[in-house]
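Visitor: how would this look folded up:
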Amino acid sequence: EILHQQGKSSRAIAEELGRHHATICREIRRNAELEPYDAQRSQHAYEQRRRASVPQGKWTEEQAVELEEKLHATWSPEQIVERFRAEGQPTVCCKTIYRWLYAGRLAQADVKVLRHKGKRQQPAEKRGKFAVGKSISERPKEIRSRDTFGHWELDTVVSGRGKSKGCVATFIERKTRLYTAIQMPDRTALSMEIAFGVAASQYPVGVFQTA
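Guide: Reported below is the predicted structural model:
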């Protein structure tokens, strides 16, 4: 404001303030009605523009009332979305409904109206379980130090692409980090035991002390 009142050019002001001259030009042009330039009024106008530029999203009071009614009727967010789409009504995705619900934006509903009471859990993973060796947590504590050779970590790696059930069994020796991978047709316990036998056959007897 002071430099502008002194009659300095935008480039001179930019050099003095360490800004690009285009930034100064835009600021002055944006507040051309505030002649002479007034820093306080310019800041106030900026804050008003920022508040007006915040997107309102898809939230409406009317839609909130409809969502609350359906949730109280034990409809799941997925069912609500599908029904609204079938009737040609504007709607949001089910993830948005869950987000509004957990954020408390649906004032007349809470997670207790969901069929799973907000405690939906994924079923325990049963694929790839195999009865080979002991869990790492069950091994002697001295094994964790990685001072001795012959203690292995076993795991499976599955591609997230396509519909193939194929995967790879991985074997890592804890001390040397020696890595071995055996391809398997699926994640069954039988396939894992076969892969273990193939891996073990590649090394002398005694190399696999624990796995």
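Visitor: going forward, measure contacts and count neighbours with C-alpha atoms only.
Guide: Noted.
Visitor: So what's the residue count around residue 98?
Guide: By the criterion of other C-alpha atoms under 10 Å, residue 98 has 19 neighbours.
Visitor: So it versus residue 69, what's the distance?
Guide: With distances taken as C-alpha to C-alpha, to the nearest Å, residue 98 is found 15 Å from residue 69.
Visitor: and if you look at residue 52?
Guide: 31 Å.
Visitor: Ok, residue 197 next?
Guide: Taken as C-alpha to C-alpha, the span from residue 197 to residue 69 is 59 Å.
Visitor: Same check on residue 11?
Guide: Distance from residue 11 to residue 69, by C-alpha to C-alpha: 60 Å.
Visitor: can you check residue 173 too?
Guide: Distance check for residue 173 against residue 69: by C-alpha to C-alpha, it reads 58 Å.
Visitor: Among these two, which residue is more densely surrounded?
Guide: The neighbour count for residue 173 versus residue 69, taken as other C-alpha under 10 Å, is higher for residue 173 (20 against 14).
Visitor: thinking the more buried one is in contact with residue 152, fair?
Guide: Yes - with contact defined as C-alpha atoms under 8 Å, residue 173 reaches residue 152; the gap is 4.4 Å.
Visitor: residue contacts, residue 21?
Guide: 10-11, 13-15 (C-alpha atoms under 8 Å, 6 or more residues apart in numbering).
Visitor: let's see it at 7 Å
Guide: Residue 21 is in contact with 10-11, 14, counting by C-alpha atoms under 7 Å, 6 or more residues apart in numbering.
Visitor: for comparison, sequence B:
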Amino acid sequence: MERKTFRHLNLNDRIKMETMLNSGHKVTEIAEYLHVHRSTIYREMQRGLYMHREEGYFCKEKPRYSSDLGQKRHDWAAEGKGRSIKIGHDTMLADYIENKIIQEKYSPEAALAAAENSGIHFLTKISVRTLYRYIDIGIFLRLTNKNLPVKSKRKRAYHHVRIQKRASSGQSIEHRPKEINKRNAFGHWEMDTVKGKQGVTKSCLLVLTERKTRGEVILKLENQKAESVVNALDRLERKWGDMFPKVFRSITVDNGTEFSDCIGMERSSRCLGEKRTYLFYCHPYSSWERGSNENQNRLIRRHIPKGEDFDAKQEHDIAYIEKWINDYPRRIFGYKSSAELFRNEIERINQEKT
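Guide: Predicted structure coming up:
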């Protein structure tokens, strides 16, 4: 079928549309009759939507379309919008962005980067700032601020004074080599746990983030004990074998009880008497010292919201989230993914061995 060109509906179009909707015509039929794309009809239906109260004993309400209301809202938007809506000429780009943000949980910035790298020829190109503005003023059919990972969940910040209840188990972050702080060297990680619904979820996720590439490793633990963390690192060491000390050169953690067994986490399970890595502990209640870890945890929360019980999550669910994060386009890396950069570092290590 020939692709419909974009045009604005006028009042006569809206009256015809209202009549056809009330007569039971389908959206595709109305779009064909008015010579517009079906997305135009869907957006217009949202613009002129109201709740119609039917006569009768129960006074039921049903959603209806009003041509008058649709025209008023169109005129109101036209008065203050300034330049024309660029994306209105490109329903393919609008649908692509909606799918990336709503279904695949991308940020608007990442969605635009994915569109640019997709190889699809879109008719228009918009900036991140313009996309946020379009979402704010309700240009999209399904996409609103509620679908955005950060904007929809902003809360008032409260400041609490906290006191650490026990001493750190190992070396302080103050003794961490400066090369780690600069993020120029590969193999230095931050580690944290992501917990489910308090008082319900027994399991937790052990999350490791590589500081240079932001590569992510997620392991599910049966419980939140220090022994489970050590066992998880043992499994990771067996997986990487001789490469483990080169890939996991150091790990920075907070002072949670799950990280209290510093000796167990540092010692090798393959080579008795040897260290497999070096542990550094953040200052009390200083999560910003594991900034990469904290940012990655927000990405996990897009899939497992805070307060959700994830005892039932299977290994393939966790593997999907890990891959999604590693394949996510990053602005800091010119929209390359962490997976690409991580693979390059592993290849470099292998080349040095030969």
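Visitor: TM value for the aligned chains?
Guide: Comparison of the two superposed chains (TM-score structural alignment, normalised by the length of the first structure) gives a TM-score of 0.36, and 89 aligned residues with a C-alpha RMSD of 3.1 Å.
Visitor: returning to that earlier point: in helices only, show me the contacts of residue 21 of the first structure.
Guide: Secondary-structure check on those using DSSP state H: residues within helices are 10-11, 14.
Visitor: And for residue 82 of the first structure, the neighbour number?
Guide: Counted with other C-alpha under 10 Å, residues neighbouring residue 82 of the first structure total 14.
Visitor: which element is it on?
Guide: helix 77-86 (DSSP states H and E).
Visitor: list the buried ones in that helix?
Guide: Neighbour-count burial for helix 77-86 of the first structure flags 77, 80-81 (criterion: 16 or more other C-alpha atoms under 10 Å).
Visitor: can you list these in a markdown table and add distance to residue 63 of the first structure?
Guide: Formatted as a markdown table, the buried residues of helix 77-86 of the first structure follow (distance: C-alpha to C-alpha, whole Å):
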| residue | distance to residue 63 of the first structure |
| --- | --- |
| 77 | 13 |
| 80 | 11 |
| 81 | 12 |
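Visitor: what's the closest of the residues you listed to residue 29 of the first structure?
Guide: The closest of the buried residues of helix 77-86 of the first structure to residue 29 of the first structure turns out to be residue 81 (C-alpha to C-alpha; 46.7 Å).
Visitor: ok, the closest one to residue 101 of the first structure distance?
Guide: For residue 81 of the first structure, the distance to residue 101 of the first structure (C-alpha to C-alpha) stands at 14 Å.
Visitor: now swap in residue 198 of the first structure and tell me
Guide: From residue 198 of the first structure to residue 101 of the first structure the distance is 52 Å (C-alpha to C-alpha).
Visitor: ok, the two, which is more surrounded?
Guide: The neighbour comparison of residue 198 of the first structure against residue 101 (other C-alpha under 10 Å) goes to residue 101, with 23 against 12.
Visitor: what helix or strand is the more buried one on?
Guide: For residue 101 of the first structure, the element it lies in under DSSP H and E is helix 94-103.
Visitor: Could you check how many residues crowd around the nearest residue to residue 110 of the second structure once chain neighbours are set aside?
Guide: Distances taken as C-alpha to C-alpha, 6 or more residues apart in numbering put residue 329 closest to residue 110 of the second structure, at 6.0 Å, once the chain neighbours are dropped. Residues within reach of residue 329 of the second structure, counting by other C-alpha under 10 Å, total 24.
Visitor: what's the answer for the one 10 residues further on, then?
Guide: Using other C-alpha under 10 Å, residue 339 of the second structure is surrounded by 19 other residues.
Visitor: does it really touch residue 323, like I thought?
Guide: No - here residue 339 of the second structure does not reach residue 323: they are 8.3 Å apart, not a contact under C-alpha atoms under 7 Å.
Visitor: Tell me the helix or strand right after the strand or helix carrying residue 45 of the first structure.
Guide: Taking DSSP H and E as the definition, one finds residue 45 of the first structure inside helix 39-53. Using DSSP H and E, the helix or strand that follows helix 39-53 of the first structure in sequence is helix 61-72.
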